[in-house]
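> mind looking at a prediction? Sequence and model below.
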Amino acid sequence: MGVLAVTGLGCLATGTAVLLLPFFAETEPLRPEKVDIIFEKPRSKPPTSKEENREMVSPQHVQVKKSWENPGVYAWGSNTGKVVAPESKEAFVKTPRRLSYFDGQILRDLKLDRDFGAAVTENGDLVQWGTAFSKGSANPIITLKGKDLVKIAISRDRIIALSSGGSVYSIPVASADQTAKETASTSSSWIPFWSSAPPTVSYRILKPKSLGWGEKVVDVSSGLEHCLMLTSKGRVFSAASSSEDFPARGQLGIPGLTWQTRPEGPYDQPYEIGALHRFKVKAIATGDFHSLALDSDGRVFSFGDNSSGQLGFQSELGSPYVDVPAPLPVTALYNGTKLLPKVTSIAAGGLNSYFTVDAKRVQGKGNNAKELVPVKDLGKTISETWACGEGIYGSLGTGKWTHISTAPTKIKALSNLYEYDEATNTIVPIRPAHLSVGATHVCAVLDNATHLSASGQTSANDTNYGADTLWWGGNESYQLGTGKRSNANTPLYIGPLDGGQQAGSSVVGRLEGTDRFQVTPRKTVRLGEGGSGRKVSIEQRVECGRLVTAVYTGT
């Protein structure tokens, strides 16, 4: 066996095996390497107060606290019109971001489009911004003052504003059009005229005729070309709400009314919808080109464009427009179920319609009477949410991608939900308290149990929490707030406005995702950190617009 010595290593070979042996220098003894000692990081300090303990154990408590300390507006989605982030060149804002102009402000109302935004301040003034308002500067500014506005709706190019006294104003979106000196009252034509003392911002008044003693407009809603007005006596009026196109898809609810057949008078004069005159309407809603009305007996009437099935029934071949309000066939959805349905709310937007139903368990009649409902189940109420219209973006919320719906489809994630009511010791249904519908996406705010009474007098484990919100539909401009661009055809949670871990979690059960976004319900509080500010009644509200979304503090 031969031995070969090399510097630093000795090599011993026997056959095919090779063994490398270390070669130690005689003059330098081997010493251990120096090791850095890493001490254990100090643990978080235990809470020193009830409030610190609440913040540690409940993300929802933190959300409620921040909503009271920092009122304002969060927005996200498309920023091509400088609506979500006026100071930014970003095309999209992927997650909720504060709109700095409104920091510390409480709003009466807010509406967003991709290219313009409009809001009503706490004292009733109108604020506008976006590139469609001004190409030179997209920053928010107050435009119309002194009208004590309480609510607004937006069309393609105008703002429909309702005052506390029931006056309805039609205001141009573009600042250039606001200086065109439109008449401040109704006139015999659409063409504005000059006056010696024009208002600072020109507008038109939409005044329904033949209002009764003490009757006034109490609600407004607008599509791209038309608007609806609801009076205190349950009457509904419709009018053109855009200066670009006259409504021609039946959405006004006036049979045979077109640009050519319209009567003499202003282009945007209101018309009472005669087919609804004998019903006391309590709610109105509008999509892009269609309308909904809900009466006090829980009946829904729909009219306008039905090309995607948004009116709740199948379109007749070659006749997609319905210009006479037609009852939505809700009862037919519950045939054979021993449930008596009553619609409790409606919503619309884009090419979609939504309605919620309270269905009460009753005994069947006729052949159904053979199968008796147990006495303990009689009178039990279930709540269900239905959708109809276009579903290619997932806006039906049914888990499917559907171009056209031929009948309403139940949104299972928002139906048959219950919780225990400690006040009455009973199981009660959970309903959507509010549905906000954009062009392709939707948000549902649930009326689940909330708690806003944690104080210095209650235990350290008594935390505040708000109302759950669920989101679905189109997400092409990141308007769902998940931080991703994929559409969602089933309702999901998003993370808290200031960041969170559960963004985009799908709904399996209502309690999935502990760190999810919740809105704070109405509460009279003192604003500012530590409750050092003025006392006011506020709530958080969600507003879905055309490819944009906002959450704001409302009064």
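Thanks, I have the structure now.

> can we go C-alpha only for contacts and neighbour counts from here?
Will do.

> now do the buried residues in the host helix or strand of K151.
Using DSSP states H and E, K151 maps to strand 149-154. Using 16 or more other CA atoms under 10 Å as the test for burial, strand 149-154 gives 149-154.

> same question, stretch 308-326
Buried residues in stretch 308-326 (16+ other CA under 10 Å): 308-315, 320-326.

> now do stretch 235-250
235-242, 246-250.

> and the residues you listed, which is closest to Q105?
S241 (28.7 Å; CA to CA).

> ok, that closest one to S44 distance?
Taking CA to CA, to the nearest Å as the measure, S241 falls 58 Å from S44.

> try V300
Counting by CA to CA, the gap from V300 to S44 is 57 Å.

> please say which of these two ends up with more neighbours.
V300 (27 against 6; other CA atoms under 10 Å).

> use this one as the comparison:
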Amino acid sequence: MLSTRCLSRAASRAPHTPRLGRTLSTRPRPQTRTKAAAHPYAQRRQQHFVRSVATVTALFATAATWEWFNGAKILREVHAEEVPTEEQELEFEKPRRRPTSEDDNRNIISSQHLQVLKSWENPGVYAWGSNTGRVVAPDSEETFIKTPRRIAFFDNTLLRDIKLDRNFGAAIDERGDLLQWGAAFSKDTTQPTPTLKGKNLKSLALSRDRILALSSSGDVFSVPVSQEEQQSGPKPASTFWIPFWSSVSNKISYRTRTPANLAWNEKVTSLSSGLEHALMLTSAGRVFSFASGSQDFPGKGQLGIPGLTWETRPEGAFDIPHEITTLKGFPVKHIATGDFHCLVSDASGRAFSFGDNSVGQLGFDFNPEATFVDAPSLLPTQRLYAGTAQQASVTNVFAGGNTSFLTIEATKPLASARDTDRVQADTWAFGFGLTGQLGNGRWIHNQSTPTKVPAFSSLFEWDETTNTPIPIRLAHMSIGSTHAAAVMNNVASVAVSGRSRKLTENDTNWGRDIVFWGNNEFYQIGTGKRNNVPTPTYIQPLDQRAEQERAASVLGDGWGRRREKEMHRFQITPRSKVKVGGRTVSLEQKVECGRGVTAVYSAL
């Protein structure tokens, strides 16, 4: 038998047996691999990884070597082609052309100076828009003239006035004679033709089928548009200075429409016409109206005479003048007419309107039961400045088509020495604006409440003469049937005319800003495009050839071609005394917007 010590040793060497009372687990224990058992698998994976890394490394090294070799070759080839054997001289932009005179230097440095100079050297008429009536380009069969073009007949010609319609045109030459052209005047005549002569005319107005002309002495004439009617219609008798001696004028048919009951030394000073009616303003501030056309009698209240219709008119000619007695006591300073409505303003800064109000062109809310107002009605312009403590004063009125404009100066009464007396000049528009002719950036059918035109309102500039800010007012507005133009009364310079103080070669002339807006169906805006323009916009200078020549001569051909693409805006020349044809005259450029057409001309 084994001893107890031997049993104890055997037991200690025997496998471990669980103690009593413990539950045996049936989950197999994880077997721990010995290092010898795991060696074959690990060795194979390690060998596979080493081979993969070696393969990728070899491919990468091969690709890098190939790229380096070919890249070096390409660099050597490019280097060999681009780098010359001799050092190449750098080319710089050509220097500015040396001016030949002080005037030449001014032309180079200022497009505006060149425009002013060209308007003096080459006076004439630029026109654009619809040419269906051969008005804009009498010798052309083109339907549209998209950008300003000179009418050759008026080259180096000064005019007193010009008015254009799509189908006929009229102008007053330097002698005061009436010129007419266009398809409605004569289909066979392609050049402006003298018609009413020897009357010393100074201004014109157009109705639907007649031309109204005002003479320097205050006489008003109504002339048919048609040449055939001028030749076949009744001609007035011409009275000579010999007593009881008179003869029938063998020139053209026309009617005299000067008011008969003018006071001593009173005469007509201003004339404006719509399609069927016209207004006359006298030197005493009185206003007369009459039927300006022969097709239809005014029937929308635009004569300003309550109850006056074709049936109720007085005996005599249908187009005799009538004084608008409602305006007595209000000395009128300005008159304006649209197609079927009127605006007037008096010396105290009040404005009145009457006529058609179907789209709010009178400045009153539309009333479907009363679409027109047949008596002058006061516009509540002070309401436009409610809550500002400013006093509003109307300075001018403008109208055309179915739109109206007011220019107002607003001032605040001085309450203390610290208050400013700055004048705020604003422009307000109302009426039809569906094609952008209100100029406020909106497309609206009926604008019965005057809306401010931001482009012409609350603007100021610095006056270097007085060293103070001054308001930028409007010098003039021309309202066509569906588009308009405005000339700003900004500070201009026409000092370089050979009769002023001593100037340097860098002193230049510059004109006034002029902008266009509204309907552009016939390219009458002058941008060369056909889209309507709801906000006032600039156009390019009228003389494009002179502008291109200037650009090409400044810094060489390359730089000049780049300059041709730059936008230089058209600036209209203000009045100045200059020499034209060896004589000194007072000359300025003016703009006229008609029915689908526009013109800029050299005016006396």
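Okay, I see it. Model, not experiment: these values are computed from the prediction.

> any idea what the TM-score is?
Scored against TM-score structural alignment, normalised by the length of the first structure, the superposed chains reach a TM-score of 0.86; 498 aligned residues with a CA RMSD of 2.4 Å.

> follow-up on the earlier one: could I get the buried residues of stretch 235-250 of the first structure as CSV with secondary structure and distance to A132 of the first structure?
Converted to CSV, these look like this (DSSP: H, G, I helix; E, B strand; the rest coil; distance: CA to CA, whole Å):
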residue, secondary structure, distance to A132 of the first structure
R235, coil, 33
V236, strand, 30
F237, strand, 28
S238, strand, 25
A239, strand, 23
A240, strand, 20
S241, coil, 17
S242, coil, 14
F246, coil, 20
P247, coil, 22
A248, coil, 24
R249, coil, 25
G250, coil, 28
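
> one step back: return the distance of the strand holding K151 of the first structure from the chain's centre.
16 Å (CA atoms, centre = their mean, to the nearest Å).

> so what touches the helix or strand where V18 of the first structure lies?
For V18 of the first structure, the enclosing helix or strand under DSSP H and E is strand 17-22. Applying CA atoms under 8 Å, 6 or more residues apart in numbering, the external contacts of strand 17-22 of the first structure come out as 8-13.

> run the last query once more with 6 Å
9-12 (CA atoms under 6 Å, 6 or more residues apart in numbering).

> give me the next element, helix or strand, following that strand.
Following strand 17-22 of the first structure in sequence order, the next helix or strand is helix 50-57 (DSSP H and E).

> contacting residues around G474 of the first structure?
393, 440-441, 487.

> residue contacts, the residue most central in space within the first structure?
Taking CA atoms, centre = their mean, the centroid of the first structure lies closest to S436, which sits 3.4 Å from it. Shown in contact with S436 of the first structure (CA under 6 Å, 6+ apart): 442-443, 543-544.

> quick one: which of those is most hemmed in?
Busiest of the contacts of S436 of the first structure [other CA under 10 Å] is V442, holding 30 neighbours.

> got a list of what that residue touches?
436, 471-472.

> switch the buried residues of strand 149-154 of the first structure over to TSV; also include distance to Y74 of the first structure.
Below are the buried residues of strand 149-154 of the first structure laid out as TSV (distance: CA to CA, whole Å):
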residue	distance to Y74 of the first structure
L149	22
V150	21
K151	19
I152	19
A153	19
I154	20
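
> closest to D219 of the first structure out of those residues?
Closest to D219 of the first structure, out of all of the buried residues of strand 149-154 of the first structure and judged by CA to CA, is K151, at 7.7 Å.

> residue contacts, the equivalent of the closest one over in the second structure?
When the second structure is aligned by TM-score structural alignment, K151 of the first structure is paired with S203. Contacts for S203 of the second structure were tallied using CA under 6 Å, 6+ apart; they are 161, 213-214.

> let me have those in TSV, adding secondary structure as columns.
Formatted as TSV, the contacts of S203 of the second structure follow (DSSP: H, G, I helix; E, B strand; the rest coil):
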residue	secondary structure
D161	strand
A213	strand
L214	strand
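
> show me where the stretch 151-300 of the second structure has helices.
227-232 (DSSP state H, counting those that start in this stretch).

> which ones are touching M477 of the second structure?
Contacts of M477 of the second structure (CA under 6 Å, 6+ apart): 485-486.

> what residue in the first structure is paired with it?
M477 of the second structure maps onto L435 in the first structure, by TM-score structural alignment.

> kindly report the same for S101 of the second structure.
For S101 of the second structure, the residue aligned by TM-score structural alignment is S49.

> nearest residue to its match other than its sequence neighbours?
Among residues not flanking S49 of the first structure along the chain, A460 sits closest, at 7.9 Å (CA to CA, 6 or more residues apart in numbering).

> so what's the residue count around that neighbour?
18.

> what does it correspond to in the second structure?
So A460 of the first structure corresponds to E505, using TM-score structural alignment.

> may I ask you to confirm that P325 of the first structure is in contact with V300?
No - the criterion here is CA atoms under 6 Å, and P325 of the first structure misses it with V300 at 9.2 Å.

> on that earlier part again, go through the buried residues of stretch 308-326 of the first structure and name the one nearest T183 of the first structure.
Once CA to CA is applied, the member of those that ends up nearest T183 of the first structure is D323, at 30.1 Å.

> identify the residues contacting the closest one.
Applying CA under 6 Å, 6+ apart, we find D323 of the first structure in contact with 250, 253-255, 303-304.

> map it across to the second structure for me.
Using TM-score structural alignment, D323 of the first structure sits opposite D374 in the second structure.

> separation between that match and P454 of the second structure?
In terms of CA to CA, D374 of the second structure sits 32 Å off from P454 of the second structure.

> look at whatever residue of the second structure lines up with G256 of the first structure and say how many residues are nearby.
Residue pairing (TM-score structural alignment): G256 of the first structure is matched to G307 of the second structure. Counted by other CA under 10 Å, the residues lying close to G307 of the second structure total 14.

> tell me which element G307 of the second structure falls in.
Judged by DSSP H and E, G307 of the second structure forms part of no helix or strand.

> against F372 of the second structure, how distant is it?
Counting by CA to CA - G307 of the second structure and F372 of the second structure are separated by 12 Å.

> tell me the secondary structure at the match of D323 of the first structure.
D374 of the second structure ends up strand, using three-state DSSP.

> can you tell me how far the residue nearest to it when sequence neighbours are not counted is from A399 of the second structure?
In space, and not counting its chain neighbours, D374 of the second structure is closest to G301: 3.8 Å by CA to CA, 6+ apart. Using CA to CA, G301 of the second structure is found at 16 Å from A399 of the second structure.

> mind listing the helices for the stretch 251-400 of the first structure?
Counting by DSSP H, counting those that start in this stretch, the stretch 251-400 of the first structure contains no helices.

> for V217 of the first structure, which non-adjacent residue is spatially closest?
T231 (4.1 Å).
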